[in-house]
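1. quick one: sequence plus predicted model below, questions after.
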Amino acid sequence: MFISWSIPPRSSSGHLGKPFAWRDTVPPKTSSWSFDYHSSFLQKKTRVSVQSGISNFSMVVSQTGQLAASDISQHPGRLIVTNDGQGTDLQVWDLGGDDSDVIRRTGTVKGRESAQQCGSRIAASPSSSPQVLHGAESGSVQLTQLTSGQSLYKLETDTSDPLNSLQFTSDAVFLAGCSNGRIYMADTRVSAAPQMSPPPASSGQSAVWWTDATADPQQASCRVVRLSSSGHAVVSDLRKLGEAVCQAQLDIHCSSDNVTVSWAPRRNYISASGFSGVVDIYDTRDWRIELRRVQPLFQHRGHEVSCKQADGCDPVCITAHVWHPERPQTLLSTASDGSVHVWDWVEPDSKRAESKSEPSILQDQK
């Protein structure tokens, strides 16, 4: 299955936009994605629905507005939280119902001051209450109640490392992944000091790291992957973050800010993008304790191919990608030319047999 469409990469003011994706939480009986293209953020929305034969996908496209969004997170009640990439304050928006084409700004969430001139990372709390975890540095992370603006939790650290990721691994436990490779794990229910994992031993002084973790409420089988700008990938067990379960050298190098590394809903597979116009998928079962070079199991080159076919197209780079939460073969990706692809990847027969013998992460959670 492959679906492709394009949206204008520039706003009326000429500023280059950036696409972001999140999974829509409604309706409960259909798996759907919403996709928002932020050039200047939205006061007017245009919804495009695509029937893929397996589920509905929808896209919301900015038409007017003045706010550029650098991070986005969706919350129950159809609220959107964004950050403009210039400061630590967040903007709260109401998507409205399907019978409305207007997105209204409903408030602002105050962020903690940061020495870094950059935006905040955002993570939606799994709690049914609308809460958002946000911060630009390890020393400025806090959990805020959206309705009241009350600060419910603050991460206290001795350092202020720039963040590349914030992610809940359960209802209360979250990871703060720093760009230098450090990881802080904390529980919002207690005031105890967070657990800190140092950068992987082989990291260089100039390497930038991105982090992702599998979601597991029991944390018994939660895995964490760290990927550096030099292509060094390290997998750890959440309970022993300082020890590598396996590692690999990927054939990628990057200075981009749009890198995404993500675990698939099915155990063992990770995807990486932002290094070029390609989304790579790897099988971590092929990785070992000793560092060695590995090749991707699958590559999606659709954005790159489409760009080459267009006249005057600049080299394209993937800006974001997400996995379908219930269909382990399906992903959605976007690129710097404004293209949006929904696609399936093909698992080799030998790997498919191995996968069937192992439970998926989703099955582990049941």
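-> On my side now, so go ahead.
2. contacts, neighbours, all on C-alpha from now
-> OK.
3. so which residue is dead centre in the chain?
-> Nearest to the geometric centre of the chain sits Thr260, at 6.3 Å (CA atoms, centre = their mean).
4. list the contacts of it.
-> Thr260 sits next to 210, 271-274, 320-321 when contact means CA atoms under 8 Å, 6 or more residues apart in numbering.
5. can you do 7 Å?
-> Thr260 sits next to 272-274, 320 when contact means CA atoms under 7 Å, 6 or more residues apart in numbering.
6. nearest to Ser4 among the residues you listed?
-> Distance to Ser4, by CA to CA, is smallest for Ala320 among the contacts of Thr260, at 14.8 Å.
7. name the element the closest one belongs to?
-> strand 318-323 (DSSP states H and E).
8. show me what that strand is packed against.
-> The contact analysis (3 or more CA pairs under 7 Å, 6 or more residues apart in numbering; DSSP states H and E) places strand 318-323 against strand 330-335.
9. comparison target, given below:
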Amino acid sequence: MAGESAEDWLVESLRLYNDLHVFELQEPTRVIEWIGEKSVCVAGYENSRRNEILQLLLPQKLCVKEKQGLCPERDFKVERGGFSDRPVYSLRHVPDTSLLVTSGPPDSSLQVWQLAAEDTGVIKSVSTIPTGNDSKKPWAKIATTLARTSCVLHGSRVNNVQITEIESKKNIYTAASSNSNEVSGLEFLDCNTWLACCVKGQLCLADVRQPQSPLGDTSVPSALSGEQWCMGVSSGLQGSDVNAPTIARLSSGGQLTLTDLRNIPKPLKSARCKVSAASQSAEFLCVSWAPVLDGCLAVSGFNGTVHIYDTRSWPVSGGEAESVFSHKGHIFSGMDNSSDFPLVTTHAWHPWKPRMLLSAASDGSLHVWDWAESHKDS
């Protein structure tokens, strides 16, 4: 980035992007959760204040599936809002409902919210799901699903992962494991199976129909054991079985490992991201697969950029991966209060626009960007 100014980047953006929208939130967010196809939820994560939870309607131009002329609305519009008395570190929407579930310090309890009727414009607190002896547990990672009833998968360590019915607060599953490793991410693979990624890199797979069965797990190479890890789940690489999810694990040192759940012990591919330095904190590490751009994933959390990689071009032998695009806009959108470059806190792909993403940073900037197909990183 040496020698590159904000003015240079703005001029260059005319060539790099099909669309680029830059917004400023009142407070930074570490969550971007889609609510349908036209709006997202964001929330503050500060410890010393009440934090807003907002449902934002995307600019009209970003909601249309076909090209059209000038759109009158070019900014986010607040559809609903509410306040949380604790920081929001994770937020999930329950599919096909008006419910949200959030989690965050100082304990592992969950907060349940409802998107009230549109004319009220309110996101209201509905209930709290306690998890027992909360003060001794880190904040819980969460995933949601709608099977027979609305459920939430939650836990801070592998041995306290459980599934709870949201409305009744009834526990319907508890993991049978002696593994006390801290969890960095949880996902439902379907209504019966779930996956956990540990901070140390292990993957743990479980079937709720066999609650007493031990979790299947795999470790990472010992050479990488000192790093912290997160994961992203895909429906599969090009040419693979769509029912066999592919897992991308990202380490704080920039290592990316792809795993097919049908053969967990043997990684499909591995590569190292082109990062200037290892992440000082794994707090904001994020890796996610493109929903409609086959084999592509996004990586953030190391600095003020979001990098896009095409895993189909990676050699099986590994090595350093070259990004196909890097979004550097947050570096130029402003400096945070500590006079350091803003750090990207999270990102999310648009559900049906192939190369469009949303990204947020520690200075409160929120960007929506669609990079030009013809552009490749040099």
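-> Thanks, I have the structure now. Because the structure is a prediction, the values reported are computed rather than measured.
10. out of the contacts of Thr260 of structure 1, which are buried?
-> 272-274, 320 (16 or more other CA atoms under 10 Å).
11. kindly indicate which of these lies nearest Gln363 of structure 1.
-> Ala272 (23.6 Å).
12. farthest pair in the buried ones among the contacts of Thr260 of structure 1?
-> Checking the buried ones among the contacts of Thr260 of structure 1 with CA to CA, the most distant pair is Ala272 and Ala320, at 9.5 Å.
13. need the counterpart of Asn171 of structure 2 in structure 1.
-> By TM-score structural alignment, Asn171 of structure 2 lines up with Ser151 in structure 1.
14. rewinding a little: now the angle from the strand holding Ala320 of structure 1 to strand 330-335?
-> For strand 318-323 of structure 1 against strand 330-335, the angle by axes from the mean of the first three to the mean of the last three CA atoms, to 10 degrees is 170 degrees.
15. chain center to strand 318-323 of structure 1: distance?
-> Here strand 318-323 of structure 1 is found 8 Å from its chain centre; the criterion is CA atoms, centre = their mean, to the nearest Å.
16. residue range for that strand in structure 2?
-> With TM-score structural alignment as the criterion, strand 318-323 of structure 1 aligns to 344-349.
17. list the superposition-based mean deviation of the matching stretch with respect to structure 1.
-> For stretch 344-349 of structure 2, the mean deviation from structure 1 after alignment is 0.5 Å (mean CA distance after the TM-score superposition for structure 1).
18. list the buried residues for that stretch?
-> By 16+ other CA under 10 Å, the buried positions in stretch 344-349 of structure 2 come out as 344-349.
19. then stretch 114-124 of structure 2?
-> 114-115, 121-124.
20. tell me the two of those that are most distant?
-> Longest span within the buried residues of stretch 114-124 of structure 2, CA to CA: Gln114 and Gly121, 11.0 Å.
21. got the contact list for stretch 154-172 of structure 1?
-> Stretch 154-172 of structure 1 has contacts (CA under 7 Å, 6+ apart) with 121-123, 125-127, 136-143, 174-179, 187-189, 193, 210-211, 215-217.
22. so the match of Asn171 of structure 2 touches Gln145, yeah?
-> Yes - Ser151 of structure 1 lies in contact with Gln145 (CA atoms under 7 Å); the separation is 6.4 Å.
23. how about the nearest residue to the corresponding residue of structure 1 for Arg209 of structure 2, chain neighbours excluded?
-> Superposed on structure 1 with TM-score structural alignment, Arg209 of structure 2 falls opposite Arg189. Nearest residue to Arg189 of structure 1 in three dimensions, chain neighbours excluded: Ala172, at 6.5 Å (CA to CA, 6 or more residues apart in numbering).
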